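Student: okay, sequence plus prediction incoming.
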Amino acid sequence: MLSSYSFLSIFTIAALTFPLLPLILSRLLRPHKPSPSKQSTYECGLEAVGDIRVQFKVQYYLYALAFVIFDIEVVFVYPWALAYNSVGLFALVTIILFLVLFAESLVYAWRKGALEWL
């Protein structure tokens, strides 16, 4: 029983050492010469002009979420399409139900205006 705990303790020490050792070494070996120009905020090497916060419309996020959801659904349909000849009737009914729900969600998003860009 002691050997199982020793393995666990060695694993824990290794799990803590590998990420912490580079962090500690980087703190000790880094060059540290702060200056006002190095500590100023910049974007792509240029000084920031105006307000740095830009508000986006919520429709952009909804459009992106709809794209991700439909993209993942296509990923689920692709393996089924590859194995079409070897699946039975139950799998056919299941994928038809899946595609009906997919189409229903697309129509719902379209009616709510989530797919309108402007």
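Tutor: Yes, it's here.
Student: going by C-alpha atoms from here, please, whenever you check contacts or count neighbours.
Tutor: Will do.
Student: element containing the residue most central in space within the chain?
Tutor: Centroid-nearest residue in the chain, with CA atoms, centre = their mean: residue 68, separated by 10.1 Å. Taking DSSP states H and E as the criterion, residue 68 maps to helix 58-82.
Student: past that helix, which element shows up next along the chain?
Tutor: Next along from helix 58-82, by DSSP H and E: helix 89-112.
Student: quick one: contacts of that following helix?
Tutor: Helix 89-112 has contacts (CA atoms under 8 Å, 6 or more residues apart in numbering) with 66, 70, 73, 77, 115-116.
Student: narrow those to just the buried residues.
Tutor: Neighbour-count burial (16 or more other CA atoms under 10 Å) applied to the contacts of helix 89-112 gives 66, 70, 115.
Student: comparison target, given below:
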Amino acid sequence: MMVLVPGMTAFTLSVLVMFVGLTLSKKVVVDREKTSPFECGFDPMKSARLPFSLKFFLLAVIFLVFDVEVVLIFPMLLCFSFSFCSATFLGFVSFMLILILGVLYEWKEGSLSWMN
């Protein structure tokens, strides 16, 4: 009984929050004037959306992934400074191996080459 009450409370709250979110996010009738970019009341001369380089986006995502992985390496290095454990070292080496293989794959694929 001690598990059932908090579980039901959590379930009820989550259903309530989802219901409120669905009702508040309902779209109203889409109007051409509301969806078009505003240029002093005139029809736009060209597209409002500028083309975006997909290569730049891919490079930014790769940077973010490796940035997070570097942040994950720092606690391992701190752990090594206090005590050396072979299991931690094996995890560190496997993590680094996966990182290096990922960089080599992206390099071979051409994702890191900006000029191509």
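Tutor: Cool, got the structure. Because the structure is a prediction, the values reported are computed rather than measured.
Student: TM-score of the superposed pair?
Tutor: Laid over one another, the chains give 0.58 as their TM-score (TM-score structural alignment, normalised by the length of structure 2), with 97 aligned residues with a CA RMSD of 3.6 Å.
Student: so the helix holding residue 68 of structure 1 matches what in structure 2?
Tutor: The aligned range for helix 58-82 of structure 1 in structure 2 is 54-78, by TM-score structural alignment.
Student: now that stretch: buried residues?
Tutor: Buried residues in stretch 54-78 of structure 2, counted by 16+ other CA under 10 Å: 55, 59, 62.
Student: so who does the first one touch?
Tutor: Contact criterion CA under 8 Å, 6+ apart gives 111, 114 as the residues in contact with residue 55 of structure 2.
Student: and it, how far from residue 33 of structure 2?
Tutor: As for residue 55 of structure 2, its distance to residue 33 of structure 2 is 33 Å (criterion: CA to CA, to the nearest Å).
Student: same question for the second one.
Tutor: Residue 59 of structure 2 sits 36 Å away from residue 33 of structure 2, taking CA to CA as the criterion.
Student: re earlier: okay, the buried residues of stretch 54-78 of structure 2 in JSON lines with distance to residue 14 of structure 2 next?
Tutor: Putting the buried residues of stretch 54-78 of structure 2 into JSON lines (distance: CA to CA, whole Å) gives the following:
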{"residue": "55", "distance to residue 14 of structure 2": "39"}
{"residue": "59", "distance to residue 14 of structure 2": "37"}
{"residue": "62", "distance to residue 14 of structure 2": "34"}
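Student: which residues touch residue 112 of structure 2?
Tutor: Residue 112 of structure 2 is in contact with 59, 106, counting by CA under 8 Å, 6+ apart.
Student: alignment lookup: it to structure 1.
Tutor: In structure 1, residue 112 of structure 2 lands on residue 115 (TM-score structural alignment).
Student: surely that match is within a strand?
Tutor: No. If the criterion is DSSP: H, G, I helix; E, B strand; the rest coil, then residue 115 of structure 1 is coil and not within a strand.
Student: ok, now how distant is it from residue 23 of structure 1?
Tutor: 45 Å.
Student: what's the answer for residue 87 of structure 1, then?
Tutor: Distance from residue 87 of structure 1 to residue 23 of structure 1, by CA to CA: 52 Å.
Student: again with residue 54 of structure 1
Tutor: Look at residue 54 of structure 1 and residue 23 of structure 1: by CA to CA, they are 34 Å apart.
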